[in-house]
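>>> Need a 3D model of the following:
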Amino acid sequence: MPEKTSLRVCGLARIFLVVFSVLVARMAFVQLVIGEDLAERCRDQRALALATMPVRGAIYDRNMRVLAGDFKKPAVVVFPGSVKSLESVAGMVAEVAGAPTGRVLSRLSSPAPFLVPAGILSSPAFAATSPAAPYTEALRDPGVVVVEQPVRYDPEGIGAHVIGYVDPSGRHGMSGVEALLDRYLSGEDEAKVAVFTDAKGAPLRGLGVRWLPGKPARAGVRLTIDRDIQALVEQVMDDTIKRGAVVVMDPRSGDVLAMASRPTFRPDDIATAMKDPASPLVNRALSAYPPGSVFKVVVAAAALEAGTASLRDTFHDAGYVDVGGVRFKCHSYEQGGHGDITFLDAMAYSCNTAFIATALRVGAPRLVDLAQRLGLGATTGIALPGEQAGVLPDARSMSLQDVANLAIGQGRITVTPLQVAVMMSAVANGGLVRRPRLVMEIVPSDPSASQMAARTIRPEDPVRVLSEDTCHQLVFMLETVTRWGTGTAAWVAEGGSCGKTGSAETGKVDGTGSPLAHAWFAGFAPLSEPRLVIVVFVEEGMSGGKTAAPVFARIANGALKLYPAAK
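Purely as a prediction, here's the structure:
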């Protein structure tokens, strides 16, 4: 072969080799680097979005179990072109969606698939294999597909008042943690329920209905709530309390382990809750009410701290005491009073006469000052929207009658169940007031791609308000309440318990003209190294000892098993 021809062949070979190498490199790049993205683009060209949901960060409990953000509910996708039993499918959709049958039939005449969203159909409706299940024929139709539609909120509704809800757009929090930490939870993308169809509207084999998650939000949030304890509290409340609240705290850290209010609501159906005259959107754990005899804990603490009373001091109770021309009755009035009674037993039997006398000894300035330092009369710092500060009187303008009223938790004083939990935690942990903690950690959704590091919110340093000796005496006094006093129904057999009952006058009467009272029980367990403070409030529950104390015992017995000492 001539030399020139050989050179040309070699040159062409080099060119072909270079071109081939470039093609191989490009194919490798497409296959390995951008192949997935291109496949998604191709797929999305055939995708029809049936429902969208703005992406928000997840809300977790203390053990990283999801409270909001990743739940499933059954929904139905209808492919009109594949429907065989037009009448039965139209009847099902019309009934569950509340739409006229004619409009549904018109919708079925279009080839485009559509979604009957999660929550419209009840779960039993999807048991298509059961002969007795509703809509059995329609759900077995080849043009009907049952899917699991992702929803943000737990179908069981656990922690609704803590978690809160979002605005109608689904993008911004309006209450609870959703509002408090919206700057972390809100996202910019949308997740979609999408269906992949051919030109005739039939689902593509192997694709069908898919959930396209979208880009993650900035971060999720880890709370101090324990899902198991929260579920226990809500179950007990559903059994026993129509209107009221329960707060469970760890007095050692200030962690809020559970917070529930009744009536409750569904975060995915705020419209219904807004029309409910029972005001289910109100978080009663953060709302202020007269404390009644629960305030006697403050009176006893002030007297013991100041040395103006001892457990052995004796009072005479004739069933009433006159202060400045006003008669204040004890609940023992009809029986002629308690007679001679020690300060210790006055706590056990909640003697108004003894505590009014004690409060007059202590004086208004000391009482109000200690109440303030124990966290009453101001928001707790938990920062949830809607928290009320409550009310304390101005000591400078209080009359003797005002002091007498304050001694029994009446008059110009209101407190929230959360504030009472903070107060009782101070007694339980030896005199230290801790700010309640609800948020443990801000958790980046994608730590590898995020410029934001995980942020741990540590408990704040406590402030000493009471001496350890005063707290020891208070615990002894509160133990008599559950052992033989007004709160025996709150006794916990394993480890013991202590606390204080309260029946607070509301100023309202029932249909028979009898006064209505709120019921309280605030206490902690076990007696040695307490790890749970539990506050039970029952709106118009009448008797703290009969209504609220049994709820405390039931929650304490269950929660102590769920939250052992090792935690």
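>>> going forward, measure contacts and count neighbours with C-alpha atoms only.
OK.
>>> Check for me that Ile341 belongs to a strand.
Yes: under DSSP: H, G, I helix; E, B strand; the rest coil, Ile341 falls within a strand.
>>> Surely it and Thr314 touch.
Yes: with contact defined as Cα atoms under 8 Å, Ile341 and Thr314 form a contacting pair (5.4 Å).
>>> Those two: which has the busier surroundings?
Counting neighbours by other Cα atoms under 10 Å for Ile341 and for Thr314 shows that Ile341 has the greater number, 20 against 17.
>>> Spell out which residues sit in contact with the more buried one, please.
314-317, 354 (Cα atoms under 8 Å, 6 or more residues apart in numbering).
>>> Now secondary structure too, for those residues, in CSV please.
Below are the contacts of Ile341 laid out as CSV (three-state DSSP):
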residue, secondary structure
Thr314, strand
Phe315, strand
His316, strand
Asp317, strand
Ala354, helix
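>>> Need the max-distance pair from these.
By the measure Cα to Cα, Thr314 and Asp317 form the most distant pair in these, at 9.7 Å.
>>> and this one, so I can compare the two:
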Amino acid sequence: MADYEKIRERKLKKARKVLRRAGKKVQVLFLIVAILLAGLGGRIFYIIYTRGDEYTQSVLDEQTKSLNTVLAKRGQIQSSDGTVLAYSEKMYNVILDVAQLFSDDEESDSDLTGDTINALSSYFNIDRSELIAKVYDNQSSRYLKLVKEISSEEMEGFKNLMIVTDDKGNETKTSVVDVWFEETYVRRYPYDNLAADVVGFYSQNNGGELGLELEYNDYLTGVNGLTYSYVDDGLEIANETKGVTDGLNVVTTIDYNIQKIIEEKIIAYNQEKPSKNTAIMVMNPSNGEILGMASYPTFNLNDPRDLTKSFTEEQLGAMSDEDKTNAMYDLWKNFCVSESYEPGSVFKPITVAAALDEGVVKDGDTYVCNGYEEVSGWKVKCHAYGQGGHGQLTLEQSIMESCNPYMINLSIKLGTVKFAQYVSVFGFGSLTGVDLPGETGGIIYPADKMTVIDAATNSFGQNINVNMVQMLSAYCSLIEDGNYYQPHIVKEIEDSNGNVVKSFNQTLIKQTCTADTSKLLRRYLFSTVNEGTAKKVAVKGYSVAGKTGTAQKANRDEQKWLISFIGHVPADDPQIAIYVIIDEPDGTTGTSGSSADVLTLSHDVLESLLPYLGIYEDLTASEINTQNSEDELTVEVPNTTQN
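I've put the predicted structure just below:
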């Protein structure tokens, strides 16, 4: 027992020694910590004493900017050759922190922050008294927008009034305070009117409002981010931005030079002979790419609501707000997509293709045109009615001379059901799905409701409504071995570094006719330009092919017309297709005698386009026919004569 007590005593003594040594170490540790805390406290006291006001002001200043939205930059719209048609330019809004301004002011109200007010008034040309009144009306505001959309140069100039740098590079704040700059973007259209109704325009309030700006708004918009402020390890105010993703760029199939050429030709024509509408489309028949699309009248994308170019001051003064709004919508409408109309004789190749495919007619078959065809009690006239008709015609000549009765005869042989089916197969009555907003579907007769007289008038392009994209897409399939490609106007979506995010390649939708029928139609359409009603379109050295169209508009008594030409080059190896429309050409009320205007316009456009596109002359000297043809005359309406 005694031994146990001795052992216990020795252990206790040893434990006491360990505790004494540990206690000394803890005391030393506490002393070190106390010294460090005292040093840190001294440093903080020194900073507060020497720079406290500066940090307080910095934090207050930054509070107005923390958790602010950072706008994403909207993507560009480009032509296929890289020309920028729309872009966003970074600008700045001038913001005044009025609440802080009153807090900083130590002078009397009559001289409220004189340096700041004077600087703002002078630099941005703001009336001083109005500025002071605005400040007093918003005394509690941390965000008062004074000036919108200044350039970076203007911003830097004003910043120089707020911060002065000495010879040693040290920055010192001046008495111009509590002003900061908010980033924003302004949409720019460097070519004003170019491809206006295709590109469309954008506004801060509504986003994309027209054209590609609307159709591809989700791609162009991007994702806004946030910027916030904090005090870093060095007790400095730091800013950080999170989550901002700029919009993507839209690369169109539009060729800048093609677009420029067709618009220049449209304007030149209308300066001499104003029309209600003039529209031109150029397309690649082998892939559905729209290379050019323009209509007249047009508008300035940078000021789309300006009507002074279209109306006189007197006219605008007499218009109500609703009238002006309707006028703007009419001006913004893309004729090529959003207008439907009776196409007239440019529809005849569709009728011939259907008849050939169904075997109700073959190449070389003849028909005698007496100037009219009787259908269901109606005498439907040919434009050659006054001359006793065309006489005997081959199928090729029926296209060359634009004979209505031959087309009627073909529609009767096809029958209403089969004819209606082919109308649908070629895409009429349905949306093409072109990637532009506002497409109209047109009007056709369904197979179960089409009568014989309906088929008869439809066969030469009357009493059927189409849009330009439908008509040109159908025509392209007709000359491209029956291959109908999806019409489209955007080629790629790219990020800001030029990386392709999405491609829109050619999409074969269906086959509308056989390759053999297509080959015959290419020959017939070449003969129409080389020897028939479309001679005036011919461009020396080139095998231009196509078909004329003259349609009397609805409300026949008004005697208004829509004249057109649709065609392609080269004739047997189509590289481009073109469609030209003049709606209500000047001087044609009561007659279609000016239909030669659309042929001349088509010729002028092709004469400029073909060399640019690198399409070589392909006619021999013996094939070039430079003789002028008679103008295509009017197509009579079916109800002018009834038995």
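>>> Buried residues in stretch 168-178 of the first structure, which are they?
Neighbour-count burial for stretch 168-178 of the first structure flags 170-178 (criterion: 16 or more other Cα atoms under 10 Å).
>>> what's the alignment partner in the second structure of Asp238 of the first structure in contact with, if anything?
When the second structure is aligned by TM-score structural alignment, Asp238 of the first structure is paired with Ile267. Shown in contact with Ile267 of the second structure (Cα under 8 Å, 6+ apart): Tyr296.
>>> from the middle of its chain, how far away would the one helix or strand Ile267 of the second structure maps to be?
Here Ile267 of the second structure, judged by DSSP states H and E, is contained in helix 256-272. Averaging C-alpha positions (Cα atoms, centre = their mean, to the nearest Å) puts helix 256-272 of the second structure 19 Å from its chain's average.
>>> ok, now stretch 439-448 of the second structure?
Distance of stretch 439-448 of the second structure from its chain centroid, counting by Cα atoms, centre = their mean, is 27 Å.
>>> Glu387 of the first structure should be in a helix, yeah?
No: using three-state DSSP, the secondary structure at Glu387 of the first structure is coil, not a helix.
>>> Ala75 is in contact with Pro150 of the first structure, correct?
No: counting by Cα under 8 Å, Pro150 of the first structure stays clear of Ala75, with 9.5 Å between them.
>>> which of the contacts of Ile341 of the first structure show up in the second structure as well?
For the contacts of Ile341 of the first structure, the subset whose aligned partners also touch in the second structure (both residues aligned by TM-score structural alignment, their matches' Cα atoms under 8 Å) is 314-317.
>>> which of these has the most neighbours?
When neighbours are counted by other Cα under 10 Å, Asp317 leads those with 22 neighbours.
>>> quick one, what contacts it?
337-341, 351, 353-354.
>>> separation between the nearest residue to Arg43 of the first structure once chain neighbours are set aside and Asp276 of the first structure?
Once flanking residues are discounted, Arg43 of the first structure sits nearest to Phe196: 7.8 Å by Cα to Cα, 6 or more residues apart in numbering. Using Cα to Cα, to the nearest Å, Phe196 of the first structure is found at 41 Å from Asp276 of the first structure.
>>> Which one of the two is surrounded by more residues?
Phe196 (22 against 12).
>>> I'd assumed Ala47 was in contact with the more buried one.
Yes: taking contacts as Cα under 8 Å, Phe196 of the first structure lies within contact range of Ala47: 4.6 Å.
>>> Common neighbours of Thr314 and Asp317 of the first structure, please.
340-341.
>>> that older thread, now the buried members of the contacts of Asp317 of the first structure.
The neighbour count (16+ other Cα under 10 Å) marks 337-338, 341, 351, 353-354 as buried among the contacts of Asp317 of the first structure.
>>> can you give me the strands for the stretch 51-200 of the second structure?
If you assign secondary structure with DSSP state E, counting those that start in this stretch, the strands in the stretch 51-200 of the second structure sit at 68-70, 77-78, 84-96, 144-150, 163-165, 171-173, 179-188.
>>> residues of the third one that come out buried?
If I follow you right, that is strand 84-96 of the second structure. In strand 84-96 of the second structure, counting by 16+ other Cα under 10 Å, buried: 84-88, 90-96.
>>> Repeat that for stretch 557-577 of the second structure.
So, applying 16+ other Cα under 10 Å, buried residues of stretch 557-577 of the second structure: 560-572, 574-577.
>>> ditto for stretch 115-129 of the second structure
Neighbour-count burial for stretch 115-129 of the second structure [16+ other Cα under 10 Å]: 115-121, 126.
>>> Kindly reformat the residues you listed as a markdown table containing distance to Val18 of the second structure.
Formatted as a markdown table, these follow (distance: Cα to Cα, whole Å):
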| residue | distance to Val18 of the second structure |
| --- | --- |
| Asp115 | 71 |
| Thr116 | 70 |
| Ile117 | 73 |
| Asn118 | 76 |
| Ala119 | 74 |
| Leu120 | 74 |
| Ser121 | 78 |
| Ile126 | 80 |
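>>> Just the ones of those in helices?
With helices taken from DSSP state H, the overlap with those comprises 115-121.
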